[in-house]
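[1] quick check, what structure comes out for this input:
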Amino acid sequence: MSDELLIEIGCEDLPARYVRPLAECLADSVRDGLDERGVAHGEVRALGTPRRLAVLIDAVAARQPDQERARKGPSVKAAFDAEGAPTRAAEGFARSCGVTVDDLLREDDYLVYRATETGRDTAALLPGILEGALQAMDATVPRRMRWDATEATFARPVRWLVALLGDTVVPWSAFGLDADRTTHGHRFHAPDAIALARAADYEGALRAAKVVADMQARRDAVREQVEAEARGCGGTARITDELLEEVAALVEWPVAVRGRIGAEFMGLPPEVIVTTVETNQRYFTVFDDAGALLPAFITVANIASRDPQQVVAGNERVVRPRLADALFFWNQDRRQPLADFLPRLADATFQKDLGTIRDKVDRVTALARDLAAALDADGAACERAALLCKADLATQMVFEFPELQGIMGGYYAREAGEPAAVADAIAEHYQPVGAGAPIPATAAGRVVALADKLDTLAGIFAAGQPPTASKDPFALRRAAIGVLRIVLEGGLRLDLRAWLSTAIDAQPVDCDRAAVLGQLWAFVAERLRGVLAEDGIGRETFDAVAALDVVDVGDFAARARAVRAFTAMPEAAQLAAAHKRARNVLRQADSDSGGEPDPARFVDDAERALADSLAAQAARQEAHLRDGAYAEGLRALAALQAPVDAFFDAVMVNADDPALRANRLALLGALDRTCRRVADLSLLSG
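    Sure, this is the predicted structure:
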């Protein structure tokens, strides 16, 4: 016999960021608790709104099955003396199991206790399961509230509990409350209590009471309504996953309404309006087909008002003063050119050991000048953009909206008459701002972005504050990934380790610069491993290329992709195994294998065949590698597989004759060098 299980925790309005994590934690904990106790069940669904967290589970068995219990005791040898009488060890074990020694079994020379424990009713098991669930939920919320004399704590005060298995109330108490079958609908549309006859009635009863409990269904409803409203004003809504999730977690009965942005604000940069409307108000903005911002916003109310215009007017009244503030900052900041804000950066500390933000700007400017020369970019534009890239940090707009740093610098640079290349580079230099976000589109933007990120990485490592497993206050992981993505996606060729060394040398701290470089390069290399893993480059392939100490990450990626393709060839595994064998022989012989083999000393046809194949492949490989055609160079090595196998089958490398042995080791050395032109093939599976 089985039935649906419903657990609901009703509370005062939760912050949007807690709804899904807490609902999923409750569902996962109850599911795990049932599984640990062997209680069969069907689909588990996490449900949640601002006022409730719930789990609904199909086909929960009424009882757990009988449990087979087994305990392993002392060995038979330790359990009985020479006369066969039980020892204290045997008697103690039997006593701990609640039986006599005669009731114990002998299995594999050990005493074993086995018993069948009768399964318990699921309703009796649930209070313990739910207690564990509450503990797990407490760990999910960093700050909890206490609201009465019970000393109970939760994310928000708990007002009711529901626990139903089928049509039966589960005896559960928590937060000073006893669970029953009474839930509550929408605070305004359906304020009366709702008595549930069965757990299966839950979602239908709530929907009738203007509550959509399913989080995904509520997200879908928000999206559909917002898109419909946007079409109504001739545009498309900008809907990000983060905003959609937050808005869906703020309402129980979503109703989208459309408001207008005053014409006087439409002269603001669109990013300012989007930040004001979306980030501060949780409204959706609307764009036309050409990508221009329309004077409209869409908000999602938690009520179906009889007078929607009152809701619209209220939201317009809220957003207007925020936009008015933004317009004031925009007008005030433009009264002076962007360069005039530069001296104020001398009053702002970047990091206590690394000086002010102005000091950082000077380092970034010098690094950008050198990078521009190396990358054949416009040196004057790169240097000017680097000098001004942080100036907007001193503006009123960025002080109020920090997320607009860089973006506003680009606008203010254009207003001040700076060249377009300079303004674009300033606007782009924080990019990429996250996973999947675009890299700078312009050459100057890439140069300044690289210089800024390299300086931050070098400075913080030089100051002895690398990120830990749990803390990365300067976002160094993101900076390193940003550097790698700019280089790889921008098709740049740089000796990245040398540029990190240059950035470290510019830092105003005393440190072991070689040690800092080693630590920083290892950190960046590990980020490169992750970036290439997203491109399908496995750990083995990565390590094979890394063994050659390749410092140009673009070259590194090209080699790794070629090795990945090579490993799909049938000859690859055998050649890798042969290379591994050759390196082992060289290592055991303590040979540097630096010399070339002497053909006059060959005594076996297999030696001559391998030498001839190596010579032919070396010429062919050299032509491919000169053109950067690593895949072709590796494919050419496939022809070595047969002569290498024949060599190892027919030839004793460690011959008694020292000269013969040295010549054969030199031949293996030539094989080793050939197999390590693109990557160390011995590190591949063979």
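
[2] all contacts plus neighbour counts: C-alpha atoms, from now on.
    Fine.

[3] which stretches in the stretch 501-650 of the chain count as helices?
    With DSSP state H, counting those that start in this stretch, the ranges of helices along the stretch 501-650 of the chain come out as 513-533, 539-546, 553-566, 570-588, 605-626, 630-637, 641-650.

[4] what secondary structure does the spatially most central residue of the chain sit in?
    Compute the mean C-alpha point of the chain, and by CA atoms, centre = their mean the closest residue is residue 435, 8.2 Å away. Following DSSP: H, G, I helix; E, B strand; the rest coil, we place residue 435 in the coil state.

[5] all helices for the stretch 151-300 of the chain, in order.
    Ranges of helices within the stretch 151-300 of the chain are 202-208, 215-232, 241-248, 270-274, based on DSSP H, counting those that start in this stretch.

[6] cool, and the stretch 1-150 of the chain?
    So, for the stretch 1-150 of the chain - with DSSP H, counting those that start in this stretch - the helices run 16-36, 76-79, 88-97, 122-140.

[7] of all these, which lies closest to residue 554?
    Nearest to residue 554, of all the helices of the stretch 1-150 of the chain, is helix 16-36, at 39.4 Å by CA to CA.

[8] same for that closest one, what does it pack against?
    In terms of contacts (3 or more CA pairs under 8 Å, 6 or more residues apart in numbering; DSSP states H and E), helix 16-36 is packed against strand 44-49, strand 52-61, helix 122-140, helix 241-248.

[9] distance to residue 462 and mean neighbour count for these - can I get that in CSV?
    Formatted as CSV, those follow (distance: least, CA to CA, whole Å; neighbours: other CA atoms under 10 Å):
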stretch, distance to residue 462, mean neighbour count
strand 44-49, 47, 24
strand 52-61, 47, 23
helix 122-140, 35, 17
helix 241-248, 36, 17
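
[10] next, the structure of the following sequence, for comparison with the previous one:
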Amino acid sequence: MRQDDLLIEVGTEELPPKALKRLGQAFCELIGAGLQKAELDFGEARFYASPRRLAVHVTNLSYQQQDKTLEKRGPAVAAAFDQDGNPTKAAQGWARGLGITPAEAGRIKTDKGEWLVYQAEVKGQALTELLPALVTEALSRLPIPKMMRWGSSEHSFIRPVHSVCMLYGDQLIEGELFGIKASTALLGHRFHHPDTISLKRANSYLDTLRQAYVVADFGERRNMIQQGLQQVAEKLGAQVGIDEDLLDEVTALVEWPVVLTAEFDQSFLQVPKEALIYTMKGDQKYFPLLSSDGQLMPVFAFVTNIESKDPQQIIGGNERVIRPRLADAEFFFNTDKKQSLESRLDSLGTVLFQKQLGSLKDKAQRIASLAKSIAELLNADVEHAYRAGLLSKADLMTQMVMEFPEVQGTMGQHYATHDGEPQAVASAIGSQYHPRFAGDDLPDSAVSCAVSLADKLDTLVGIFGIGQLPKGDKDPFALRRAAIGLLRICVEKGLKLDLTVLIDKAVREFGDILTNAEVNQQVLDFILGRFRSWYQEKGIETDVIQAVLARQPTSPVDFDARIRAVQHFKSLESATALAAANKRVANILAKNAHDMDSSVQESLLSDEAEIALAEHLKHTEADVNSAMEQLDYKQVLERLSALHQVVDNFFDQVMVMADDEQLKNNRLALLQKLRSLFLQVADISVLN
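    Take a look at the predicted model:
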């Protein structure tokens, strides 16, 4: 059967850069799924995407479906004909649906009787018949938040469509999409090659477009830009911080990337670098360059879509564009410094945090009080924690943060330093939102941790306290991120804090304005629930997480220690048998909870195996209690793993549910003691 490559391209106006990569990947996945559903064999499918095109390249695609035999079984013969041999309504209806008469149907005998059957040879459809509808279906299912129409057309897409190409080998597959007939014409670079270019073969797509100054492969363009940035940075003895999202966005903005550098006035470096970097990245899509010691240099890299014979013209244009933006940042910074953070506290009262929870000033006061309480638990400076909490939201009222919201907190640190606040206070203000994303830095001191934890707890307790729990993907107050950030701070900083204590303190700060009576337990469950996704990302098995969650330890540090201990225990040879034994014990105890005595009576121990288990438990209990005092959960489970053989012997040789009631209850008590020792760490009965 014929096999060849397939190329599908939709040429458009410039596509949204932040969505381009996702659109390209989705288009490829949907085409691949459509071909599989159509039962057309192929090698692999790969996406290409640039500002003016979405394309999919499929290798070794079969031209036609395999022929197959269609078999449709009908009613049983006994039900298909009456006593006179005439077809019943059931047989007539079945035959009519297939376009035959009951007399034309075949018969098939099975163990359950004889049935009518219809068999027909179905010839496989060709790609030319299947593809237009398949592509239309794929395009209709792209993750496009908002469609648009253009001209007088009734068609809609994310951007106006100008060309459609569906080429199989060197054969054009005819069809129409968005009112445009398929052709071999491709759009070239808007400026370097404004004329269309003809595609001769599907597998020459990349080379053909390259002649028209288009690098269609998204990944190749991205690598070209990244390498270009590294080269210019090395030439200047600088470092370039590659922001992955920005790199993807810039890749989606150009078809023929050229990396250049430009400069700005060194006087702007008096402005905090974070504000300048945000301006360059966020507004202009530039890449700031840093010196070896991390200081911002008065030079930046940028990516242009034109290979100019006079690049200085492009460089000069970008320098003229960035200057007023940096001048704005400089003006805001100098203006903001004229007023202290403390003087802005009253203005926070004019900004609502949440209707039922009050203003930002109310929130800042709650954070200050809660941060002081947490600092006390951490033996940190309580006054610094209180002061940092009180000033934590003041920078939201500065012109700099109003213009560049991304630098909130960071600018508060700079303004606090300018105001003469203690370094610990300024640092805590700067790191109050940390960690902001996976892998982000944590607060650097106990005072900073106290303020960051207080901020997150206030939001969690407040929003849960008025019954606005996150639902599905909706999480407008970023409660999931706050909970994971809280856990990271406690675990990675080794802070021995109890969540029930922290939540209770946070609830008290709200006074009587909370309406949800279940807020304490709901917030605790929500925070502990974040452990599941956090550990899964680290490669921890679900059953290990569930074993610890079953005990619901409320200290994140303690929770983490148990996770690591159970993970280690699961690697031991005896783990499988002990987990199974615990499951068996748990089931027995659950069914006989009403019959159990509180303690084991040694005088009732009669069987050699149960005497041995009782003796081992007695000695093991002392070791376990000693290790538990040190919170050495790994040692606890290692010591319990030594019970493997004696537990197996017990179940092999002892009848737990003895006829003698006293004997039975005593053996249940023995199992309860065994189970209790394991449950001090986790419920290993849930381990797979």
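
[11] TM-score for the pair, please.
    With the length set by TM-score structural alignment, normalised by the length of structure 1, the two chains reach a TM-score of 0.96; 683 aligned residues with a CA RMSD of 1.8 Å.

[12] quick revisit: okay, the helices of the stretch 501-650 of structure 1 in a markdown table with mean neighbour count and distance to residue 67 of structure 1 next?
    Shown next, in a markdown table, are those (neighbours: other CA atoms under 10 Å; distance: least, CA to CA, whole Å):
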| stretch | mean neighbour count | distance to residue 67 of structure 1 |
| --- | --- | --- |
| helix 513-533 | 17 | 45 |
| helix 539-546 | 20 | 44 |
| helix 553-566 | 21 | 50 |
| helix 570-588 | 19 | 49 |
| helix 605-626 | 17 | 66 |
| helix 630-637 | 21 | 59 |
| helix 641-650 | 17 | 58 |
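
[13] pipe those into CSV and attach distance to residue 479 of structure 1 per row.
    Putting the helices of the stretch 501-650 of structure 1 into CSV (distance: least, CA to CA, whole Å) gives the following:
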stretch, distance to residue 479 of structure 1
helix 513-533, 10
helix 539-546, 21
helix 553-566, 15
helix 570-588, 36
helix 605-626, 32
helix 630-637, 29
helix 641-650, 43
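
[14] nearest to residue 208 of structure 1, out of the ones you listed?
    helix 513-533 (48.6 Å).

[15] the closest one vs structure 2 - mean distance after superposition?
    Mean deviation of helix 513-533 of structure 1 from its aligned counterpart in structure 2 after superposition (mean CA distance after the TM-score superposition for structure 1): 1.9 Å.

[16] just the residues contacting that helix, thanks.
    Under the contact criterion CA atoms under 8 Å, 6 or more residues apart in numbering, helix 513-533 of structure 1 has outside partners 457-458, 461-462, 477, 480-481, 484-485, 497, 500-501, 504-505, 538-539, 542, 557.

[17] picking up where we left off before, the residue nearest to the centre of structure 1 maps to what in structure 2?
    Matched to structure 2 by TM-score structural alignment, residue 435 of structure 1 sits across from residue 438.

[18] show me the contacts for that match.
    By CA under 8 Å, 6+ apart, no residues touch residue 438 of structure 2.

[19] one step back: closest to residue 263 of structure 1 out of the helices of the stretch 501-650 of structure 1?
    Between residue 263 of structure 1 and the helices of the stretch 501-650 of structure 1, the shortest gap by CA to CA is with helix 513-533, which sits at 44.7 Å.

[20] need the outlier residue of structure 1, farthest from its centre.
    Centroid-distance maximum for structure 1: residue 83 at 65.6 Å, with CA atoms, centre = their mean.

[21] wait, what's in contact with that residue?
    Contacts of residue 83 of structure 1 by CA under 8 Å, 6+ apart: none found.

[22] hmm, back to that, so which of the helices of the stretch 1-150 of structure 1 gets nearest residue 278 of structure 1?
    When the helices of the stretch 1-150 of structure 1 are compared by CA to CA, helix 16-36 sits nearest residue 278 of structure 1, at 14.8 Å.

[23] just the angle for the closest one relative to helix 215-232, thanks.
    In terms of direction (axes from the mean of the first three to the mean of the last three CA atoms, to 10 degrees), helix 16-36 of structure 1 departs from helix 215-232 by 150 degrees.

[24] mean deviation of helix 16-36 of structure 1 from structure 2?
    Superposing on structure 2 and averaging over aligned pairs (mean CA distance after the TM-score superposition for structure 1), helix 16-36 of structure 1 comes out at 1.9 Å.

[25] centre of the chain to that helix, how far?
    What separates the centre of helix 16-36 of structure 1 from the centre of its chain is 21 Å, taken as CA atoms, centre = their mean, to the nearest Å.

[26] go on, stretch 677-688 of structure 2?
    A distance of 29 Å separates the centroid of the chain from that of stretch 677-688 of structure 2, by CA atoms, centre = their mean.

[27] show me what it is in contact with.
    Contacts of stretch 677-688 of structure 2 (CA under 8 Å, 6+ apart): 543-544, 546-551, 562, 566, 570, 576, 579-583, 586, 621, 624, 633, 636-637, 640.

[28] do that again at 7 Å, thanks
    Here stretch 677-688 of structure 2 makes contact (CA atoms under 7 Å, 6 or more residues apart in numbering) with 543-544, 547-548, 550-551, 562, 579-580, 582-583, 633.

[29] try stretch 421-436 of structure 2
    By CA under 7 Å, 6+ apart, the list of residues contacting stretch 421-436 of structure 2 from outside reads 384-385, 387-388, 392, 409-410, 412-413, 416-417, 440-443, 447-448, 451-452, 485.

[30] got the buried residues for that stretch?
    For stretch 421-436 of structure 2, burial by neighbour count (16 or more other CA atoms under 10 Å) applies to 421, 424-435.

[31] got it, and stretch 215-230 of structure 1?
    215, 218-219, 221-223, 225-230.

[32] so where in structure 2 does that stretch end up aligned?
    The aligned range for stretch 215-230 of structure 1 in structure 2 is 218-233, by TM-score structural alignment.

[33] quick one: the matching stretch to chain centroid distance?
    When distances are taken as CA atoms, centre = their mean, stretch 218-233 of structure 2 is centred 26 Å away from the chain's centroid.

[34] and the nearest residue to residue 423 of structure 1 once chain neighbours are set aside, how far is that from residue 402 of structure 1?
    Excluding the flanking residues, the one nearest residue 423 of structure 1 by CA to CA, 6 or more residues apart in numbering is residue 410, at 4.4 Å. Using CA to CA, to the nearest Å, residue 410 of structure 1 is found at 14 Å from residue 402 of structure 1.

[35] which one of these two has more residues nearby?
    Taking neighbours as other CA atoms under 10 Å, residue 410 of structure 1 and residue 402 compare with residue 410 leading, 27 against 13.
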